[in-house]
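> can you look at this prediction? I've put the sequence above it.
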Amino acid sequence: MNNSVSYLTLFKIFLKIGIVTFGGGYAMIPIIESEVVDKHHWMTKEEFLDAIATTQVCPGALAINMSSLLGYKLAKTPGAIVCTLGASLPSFLIILAIAMFFHQFEDNKVVAAMFAGIRPAVVALIAVPTFSLAKSAGISLVNCWIPILSALLIWLLGVNPIWVIIAAAVGGYIYGQFIQPTE
């Protein structure tokens, strides 16, 4: 393990991420990036982008995959366990409490109003890393059609994301090999 990072520190950071994140794994991305890249400098922006790409193609929840991967990078298997527990414990406890008292919350107007207020903020939390990732991935006016077309294929036509990823990989290979070879 990196001597400057204790297991307790990793747990507390990922616990904080798990506590303040509403909206699932994608909403966690800017918060994780802020901690891991900007604040602690444990990864570069490019490494973080690669970590997101890696965790998105793996089965399972993005938040769990991301916490596990980053924890492993920082402190091997114990780090992966600590970060994953930290990130998932708040959600687990909240869901457990909701399950225990579901019928009391079910028709509560205050709870419904709170979630109605949280939803637009979650959209922003997902949009911000999208633009940040696009910049890091080298998306420009020349190639911005690729993620737009990919999103439309998945969203409007229901194309399985795996096929979109495979098509993009094949397209990237053909482009790099035959149209504009890199040196």
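Noted; the coordinates are in hand. Numbering: from 1, shown residues only.

> can we go C-alpha only for contacts and neighbour counts from here?
Fine.

> buried residues, the host helix or strand of residue 47. List them.
Using DSSP states H and E, residue 47 maps to helix 45-57. The neighbour-count check on helix 45-57 (16 or more other Cα atoms under 10 Å) flags 45, 48, 49, 51, 52, 55, 56 as buried.

> wait, doesn't residue 78 sit right on residue 72?
Yes - Residue 78 is in contact with residue 72 according to Cα atoms under 8 Å; the separation is 7.3 Å.

> which one of these two has more residues nearby?
residue 72 (19 against 15; other Cα atoms under 10 Å).

> list the buried residues of the helix or strand containing that one.
Secondary structure from DSSP H and E places residue 72 in helix 62-100. For helix 62-100, the neighbour count (16+ other Cα under 10 Å) marks 62-75, 79-91 as buried.

> same check, this time on stretch 134-141
Buried residues in stretch 134-141 (16+ other Cα under 10 Å): none.

> and residue 105, how many neighbours does it have?
With other Cα under 10 Å as criterion, residue 105 counts 14.

> chain neighbours aside, what residue packs nearest to it?
residue 111 (6.9 Å; Cα to Cα, 6 or more residues apart in numbering).

> quick check: angle from the helix or strand that contains the one you found to helix 45-57?
Using DSSP H and E, residue 111 falls within helix 109-136. If you take axes from the mean of the first three to the mean of the last three Cα atoms, to 10 degrees, helix 109-136 sits at 120 degrees to helix 45-57.

> so how far is helix 109-136 off the chain centroid?
13 Å (Cα atoms, centre = their mean, to the nearest Å).

> and the next element down the chain from that helix?
Assigned by DSSP H and E, the successor of helix 109-136 is helix 145-155.

> okay, pairing it with this:
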Amino acid sequence: MIYWLLFWTFFKIGAVSFGGGYAMIPLIQEELEALGWMDAEEFANILAISEMTPGPLATNTATYVGAKTTGVLGSMAATLGVTLPSLIIITLVARFFIQFKENKMVNSILQTIRPITIGLIFSAVVFISQTSLLKSKIELPGFFDVLKGNLSGIINSIQPDFAGIAIFIIILVAIAKYKLNPILAIMSSALLGIASYLMFGV
């Protein structure tokens, strides 16, 4: 049943995603592509929409995917699935963490989770960069290709999207130097994208 599949898919994602919404991005992308619900470009568009709307990124993404797949009931199933693990875990933490916060094993587990979170977020950065700053996915070399220094595949697959790169640099400077409000940054990016399309067709 599609509603159960939506619920279970996002429940699994919510249960193993530590570090917030951005850490969930590679997991959500992998599941959606495996199930054939959407491709990388469409998923990147969903992320942009999710960032522009109020609420957590993961919840917004789950709601959108569910609605696109089967309508309102699908959005409810996906949203419940992605939020339920956090509700369960936080309830357990609130109940038991105070008792075990000095436990060496608990602290060791938490220390192990932190670098995993960094890896997941970095993976999300790579995915968003490929869909926003490049015209196509990078063909990553195999392990033995790297050892042999055979990197021609990855070099040949890099096709920069100069319009996207220019917009990225402009917004990055505006945020870093002039503390541009994130909402204004998103709106400015959209306007620059429209201008780029009207002027250059890209």
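Here it is on my side, so go on. Keep in mind that this is a model prediction, so the values were computed, not measured.

> which stretch of structure 2 lines up against the helix holding residue 111 of structure 1?
Residues 104-131 of structure 2 are where helix 109-136 of structure 1 lands when matched by TM-score structural alignment.

> give the buried residues for that stretch.
Applying 16+ other Cα under 10 Å to stretch 104-131 of structure 2 flags 117, 120, 121, 123, 124, 127, 128, 129, 130, 131 as buried.

> just to revisit the earlier point, other SSEs contacting the helix holding residue 72 of structure 1?
helix 7-20, helix 25-33, helix 45-57 (3 or more Cα pairs under 8 Å, 6 or more residues apart in numbering; DSSP states H and E).

> adding distance to residue 156 of structure 1, write these out as a markdown table.
Output for these, formatted as a markdown table (distance: least, Cα to Cα, whole Å):
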| stretch | distance to residue 156 of structure 1 |
| --- | --- |
| helix 7-20 | 31 |
| helix 25-33 | 20 |
| helix 45-57 | 20 |
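
> out of those, nearest to residue 101 of structure 1?
helix 7-20 (19.6 Å; Cα to Cα).

> before we move on, back to that, mean per-residue distance, the match of helix 109-136 of structure 1 versus structure 1.
With mean Cα distance after the TM-score superposition for structure 1, stretch 104-131 of structure 2 departs from structure 1 by a mean of 1.7 Å once superposed.

> residue 129 of structure 1 - nearest residue in space that isn't next to it in sequence?
Nearest to residue 129 of structure 1 is residue 30, by Cα to Cα, 6+ apart, at 5.8 Å.

> tell me the counterpart of the one you found in structure 2.
Structural alignment places residue 30 of structure 1 opposite residue 26 in structure 2 (criterion: TM-score structural alignment).

> and that match, how far is that from residue 40 of structure 2?
11 Å (Cα to Cα, to the nearest Å).

> and what of residue 92 of structure 2?
Residue 92 of structure 2 is 35 Å from residue 40 of structure 2, by Cα to Cα.

> and the residue lying closest to residue 162 of structure 2 once chain neighbours are set aside, what does it touch?
Using Cα to Cα, 6+ apart and skipping residues adjacent in sequence, the residue nearest residue 162 of structure 2 is residue 133, 7.3 Å away. Residues near residue 133 of structure 2 by Cα atoms under 8 Å, 6 or more residues apart in numbering: 160, 161, 162, 164, 165.

> let me have those in CSV, extended by distance to residue 17 of structure 2.
Formatted as CSV, the contacts of residue 133 of structure 2 follow (distance: Cα to Cα, whole Å):
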residue, distance to residue 17 of structure 2
160, 31
161, 30
162, 33
164, 29
165, 29
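
> closest one to residue 190 of structure 2 out of these, please.
Looking across those and measuring by Cα to Cα, the closest to residue 190 of structure 2 is residue 164, at 10.9 Å.

> show the contacting residues for that closest one.
Residue 164 of structure 2 touches 132, 133, 134, 193, counting by Cα under 8 Å, 6+ apart.

> how close does the residue nearest in space to the middle of structure 2 sit to residue 173 of structure 2?
The structure's structure 2 has its C-alpha centroid closest to residue 25; by Cα atoms, centre = their mean the separation is 2.6 Å. In this view, residue 25 of structure 2 and residue 173 of structure 2 are 25 Å apart by Cα to Cα.
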